Structures are given as structure tokens and as C-alpha cells.
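> With the input below, show me the fold.
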Amino acid sequence: MVPGDDAILAHLRRGSVEHCVLALLRDGEAYGLDIAARLGHDGVLLTSEGTLYPLLSRLRKQDLVTTSWRESPAGPPRRYYALTPAGHDALDRFTTVWARFRDAVDSTLTGSPS
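Presented below is the predicted three-dimensional model:
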């Protein structure tokens, strides 16, 4: 990465990572380490597990996700996260707005009218 890219990515992450978490839960529940692995596989969306758990806590407090504990076949029990109806609604709204935003940014960057 070029110096300064980290700052750009940090700004872009702030408004989108929580919705990426909701998107990962769209098709079913997942536990924290699984979410972290899926978000962090390329180092772009998530650079540290330490930022994920406070985000999951905020999503729970906003009633966008619910949690449940389950025994794990390997190790301690795991906390699983699932979307609530409000979480589905928030993801649907973000997806619609994101498409418009992405298209406007792409159009501006490439200099082609939208």
C-alpha cells in the first residue's frame, strides 16, 4: 500500500463496516471470530478483531442484531449473532443508498456522467 492509503481506508470503513457485518448475517447467524475472519481476509474491511466486538455490541444495543450462546465442539461457548427485523431493514436501506453513492463516486472519479 502507498503511504496515506491507511487514512483513506479508515475514513471509508467508518461508515460501511457495520453494514458489511449486517450483510454477512443476512443469510444466517455467525459467531464473532467467523465474522472477523470473513471481514479481515484481505485486510481492507477489518484490520483488527479489537474493533469488531465494540461494533457488534453497538449493533446489539441498536436492536439490529441479537445474540445467543452455544456450546462449541472445540473450546468455550461461542456467542452467535443474528439479524433482527430492524437489522434487515437497516441493511436494505444501506444497500439502496450505497448503490447510489457508489455510482456517483465512480462517475465522478472516471469523469463520465451518470
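> switch to C-alpha atoms for all contacts and neighbour counts from now on
Fine.
> all strands of the protein, in order?
Using DSSP state E, the strands of the chain run over residues 30-31, 65-70, 78-83.
> Deepest-packed of the ones you listed, please.
Comparing the strands of the chain by mean neighbour count (mean count of other Cα atoms under 10 Å), strand 78-83 ranks first with a mean of 21.
> which other helices and strands contact that one?
Other elements packing on strand 78-83 under the criterion 3 or more Cα pairs under 8 Å, 6 or more residues apart in numbering; DSSP states H and E are strand 30-31, helix 32-40, strand 65-70.
> Go again with 10 Å.
helix 17-24, strand 30-31, helix 32-40, helix 49-61, strand 65-70, helix 85-110 (3 or more Cα pairs under 10 Å, 6 or more residues apart in numbering; DSSP states H and E).
> Distance to L9 added to those, as TSV?
TSV is the format used below for the helices and strands packed on strand 78-83 (distance: least, Cα to Cα, whole Å):
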stretch	distance to L9
helix 17-24	11
strand 30-31	25
helix 32-40	13
helix 49-61	14
strand 65-70	25
helix 85-110	15
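> compare with the first, here's sequence two:
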Amino acid sequence: MSAKQWPSDWMRAALGLCVLRTLAAGPTYGYAIAAALEENGFGQVKGGTLYPLLTRFEAAGWIAVDWRVGAGGPERKYLSLTDAGRRELEAQTAAWRDFTGTVFAHLDSADLPSTAAPKGTDAS
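Below is the predicted model of the structure:
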């Protein structure tokens, strides 16, 4: 899937939730998380953005770390969701769906008030 260039503030808002969702598939490591996000249309997520987020998630108790021997290489840090992380994913997913529903309702509303200045007033 080709990646679009999403506004950075949109990415900041959604990245944590999307990382938690990626981890819900099972234990994985940082580079694989970034690759999965890119494959799913989020574009390239740099390590300087991803790894501090993962550190915060670990500190919050949402992910657990397991060091595993790599295939012919050094140990690799595998990450997996904890029970608290799964609850957080569920809560954030519900909140995100509610928020985006509100945004869509606003964008699709035919009853929005006019932003034009009322007649007889100076809009400048």
C-alpha cells in the first residue's frame, strides 16, 4: 500500500493507538512495528519518534519486554502487550471511534451555521 504524506499533527494524535494495535497481533520488535505501520499506509515512522513512545508505554505498564537471541545476531528486544495494555487499547479505540464519529458528524452536517457576516455589518 502506498503511503500518503499525512499531516504530522494527525500522526502524533494517532500513532500511540496504532502502535498498541500493532502490538496486539503478538510479540514483535521496534523495527517490525515501524515496518507494519508503513505497510499499512502510515508512511515511515522514525526511530526517534517510535522508541520514546515504546519507552513511555513500558513505563506505563502497557507493554512487556523480552530479550531474545537473534538469528545469527545480537539479542533483540521483543515487546508485547500486557493485560493493562490490552485494556488501554480497548479504551483508546472506543474513545477514538467516538471522537472520529463526532468529527465526521460535524464535517457532514448540512445544518452548520453560516460563517458569513450578517448583512449590514462590517466584516473587516
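> What's the TM-score once they're superposed?
The TM-score (TM-score structural alignment, normalised by the length of structure 1) is 0.81; 108 aligned residues with a Cα RMSD of 2.2 Å.
> I'd like the strands of structure 1 as CSV, with distance to D103 of structure 1 appended.
What follows is the strands of structure 1, written out as CSV (distance: least, Cα to Cα, whole Å):
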stretch, distance to D103 of structure 1
strand 30-31, 30
strand 65-70, 29
strand 78-83, 27
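> List just the one of these that sits closest to R14 of structure 1.
When these are ranked by proximity to R14 of structure 1, the top entry is strand 65-70, at 18.6 Å, counting by Cα to Cα.
> List the residues that contact the residue mapped onto S48 of structure 1 from structure 2.
Under the alignment (TM-score structural alignment), S48 of structure 1 pairs with K46 of structure 2. Contacts here follow Cα atoms under 10 Å, 6 or more residues apart in numbering; on that basis K46 of structure 2 touches 31, 34.
> What of K61 of structure 1?
Per Cα under 10 Å, 6+ apart, neighbours of K61 of structure 1: L55.
> again, only using 7 Å
For K61 of structure 1, no contacting residues are found, by Cα atoms under 7 Å, 6 or more residues apart in numbering.
> Quick one: map it onto structure 2.
Checking TM-score structural alignment: K61 of structure 1 goes with A59.
> Aligned against structure 2, show me the partner of R79 of structure 1.
So, by TM-score structural alignment, R79 of structure 1 is matched to K77.
> For that match, which non-adjacent residue is closest in space?
Nearest residue to K77 of structure 2 in three dimensions, chain neighbours excluded: W67, at 4.6 Å (Cα to Cα, 6 or more residues apart in numbering).
> if you compare the helices and strands packed on strand 78-83 of structure 1, which one is most tucked away?
helix 17-24 (a mean of 19).
> What residues in structure 2 pair up with that helix?
Under TM-score structural alignment, the match for helix 17-24 of structure 1 in structure 2 covers residues 15-22.
> And that stretch against structure 1, how far off on average?
For stretch 15-22 of structure 2, the mean deviation from structure 1 after alignment is 0.9 Å (mean Cα distance after the TM-score superposition for structure 1).
> G26 of structure 2 and T82 of structure 2, how far apart?
The gap separating G26 of structure 2 from T82 of structure 2 is 11 Å, by Cα to Cα, to the nearest Å.
> Between these two, tell me which one has more neighbours.
Ranked by neighbour count (other Cα atoms under 10 Å), G26 of structure 2 and T82 place T82 first, with 17 against 11.
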